[in-house]
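**Q** with the sequence up front, the predicted model follows.
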Amino acid sequence: MHSTTLHADNRAEVAAALAQDRLVVACLCAAWCGTCSSYRAAFEELAARHPDKYFLWVDIEDHADLVGDLDVENFPTLLIQRHETVAFFGTMLPDPNVASRLIDTIAATGEAELDRQAGSTAERRQWQQQCNLRQLMGTA
C-alpha cells in the first residue's frame, strides 16, 4: 500500500507524518459508502503516482472524534494541505486523473500564492480554521 489508513493505534505515527515537509492528500470516506470502496484502488494509484506526498485514508465515522465537525457533504472528499495551509477541501469525482491534476497544480503552486488563496474567500478561510489536519490530530 502506498497510502496510510488512520487507525486508533497509529495516530501518533500519522501526526508525525503530517508534521513533515510534504503535501498531504487525505481522503475522507465511510466504510458503508460504495463509492468510497470503489475509489480506494484509485486512491492507491494516486499515491503510487505521487510517492513524495503523504496519502491518508480516514473513515469519518471511525474517527468522528477527529473529523466529526468537518462538513463532509459527499464522497469521496479530498483534503489537500501543505504545512498549515489547507489548499483544497471538497468532493472529488472518483477519477484518479482529475485528482492527479489537482494535486499537481497545488504542488506547483508557491507558498505565498497558496497563502493568498487560503484567505481569498470566506469558505477557504473557514477551511484554515476547521480542516487543518495537523491541528485536528494534535487535539484529538
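**A** Perfect, I can see it now.

**Q** C-alpha only now, for contacts and for neighbours.
**A** Fine.

**Q** could you point out which element follows the longest helix along the chain?
**A** Criterion DSSP state H: the longest helix present in the chain is helix 34-49. Where DSSP states H and E defines the elements, the next helix or strand beyond helix 34-49 is strand 54-59.

**Q** could you say what helices and strands whatever helix or strand comes next after that next one packs with?
**A** Downstream of strand 54-59, the first helix or strand assigned by DSSP H and E is helix 64-67. Applying 3 or more Cα pairs under 8 Å, 6 or more residues apart in numbering; DSSP states H and E, we find helix 64-67 packed against helix 133-139.

**Q** who does the longest helix of the chain touch, helix- and strand-wise?
**A** helix 96-108.

**Q** please compare the first structure with the one that follows:
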Amino acid sequence: MHSTTLHADNRAEVAAALAQDHLIVACLCAAWCGTCSSYRTSFEELAARHPEKYFLWVDIEDHADIVGDLDVENFPTLLIQRHETVAFFGTMLPDPNVAHRLIETIAAQDDAELARLAASTAERRQWQQECNLRKLMGE
C-alpha cells in the first residue's frame, strides 16, 4: 500500500478512509520544504511497511482550510491517530526508522492506554481538541 495525498478532488474519499478502523499516520508538510520533499520517499516506504495503516500526505498550504489552525512548527510533522484519539502530533526527525518505531509503539497500545496517555498532559489534551483529523476533515 502507498500513502494518499490529499487533493481538492479526493476530500470525500480521504474523509471516508479516516472514518475506518485503522491507525492513521499523516505527514503535514509544505511543497516548498526541501526536507519534506526528501522525506516523501521515506514516508512511502513506511506506508509499504505498514499496509494495514492509513498514510496521508497533507500539504498544509494547499489545505490550510483543514489544518490552518494546527500549530505546525517545523517539518516534517507527523500526526498519528486511532479512532478519535490523537496519539502523537509533532515534528519528526526525517528518519524512517524513528517514525517506524513510533508507529509500532503506538500500534501496540490498546485503546484504553491510548486514552490514558491522551489525557495525561495539557499538551496531549489540546491535541484531542485541535488535531483530530476526522473532525477537521468533517468540518
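**A** Thanks, I have it. Values in this document were obtained by computation on a predicted structure and should not be read as measured data.

**Q** let me see the TM-score of these two.
**A** Scored against TM-score structural alignment, normalised by the length of the second structure, the superposed chains reach a TM-score of 0.99; 139 aligned residues with a Cα RMSD of 0.6 Å.

**Q** mean per-residue distance, the longest helix of the first structure to the second structure?
**A** After superposition onto the second structure, the mean distance of helix 34-49 of the first structure to its aligned counterpart is 0.2 Å, using mean Cα distance after the TM-score superposition for the first structure.

**Q** ok, and what's touching that helix?
**A** Residues from elsewhere that reach helix 34-49 of the first structure (Cα atoms under 8 Å, 6 or more residues apart in numbering): 1-3, 27, 29-31, 53-55, 75-76, 94-96, 99-100.

**Q** hmm, 10 Å instead?
**A** 1-4, 25-31, 33, 50, 53-57, 59, 74-77, 93-97, 99-100, 103 (Cα atoms under 10 Å, 6 or more residues apart in numbering).

**Q** look up how far residue 65 of the first structure lies from the closest residue to residue 106 of the first structure other than its chain neighbours.
**A** In this structure, residue 106 of the first structure finds its nearest non-sequential neighbour in residue 87, 7.1 Å apart by Cα to Cα, 6 or more residues apart in numbering. Here residue 87 of the first structure is placed at a distance of 23 Å from residue 65 of the first structure (Cα to Cα, to the nearest Å).

**Q** turn the buried ones among the contacts of helix 34-49 of the first structure into a named PyMOL selection, would you?
**A** Under the burial definition 16 or more other Cα atoms under 10 Å, those of the contacts of helix 34-49 of the first structure that qualify are selected in PyMOL by:
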select buried, resi 2+3+4+25+26+27+28+29+30+50+53+54+55+56+57+59+75+76+77+94+96+99+100+103
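
**Q** wait, isn't residue 78 of the first structure in contact with residue 70?
**A** No: in this structure, residue 78 of the first structure is not within contact of residue 70 by Cα atoms under 10 Å, at 11.8 Å.

**Q** for the two, indicate the residue with more neighbours.
**A** Applying other Cα atoms under 10 Å to residue 78 of the first structure and residue 70 shows that residue 78 carries more neighbours, namely 21 against 14.

**Q** OK, contacts around that one?
**A** 25-29, 56-57, 72, 88-93, 99.

**Q** check residue 12 of the second structure too.
**A** Contacts of residue 12 of the second structure by Cα under 10 Å, 6+ apart are 6, 18, 137-138.
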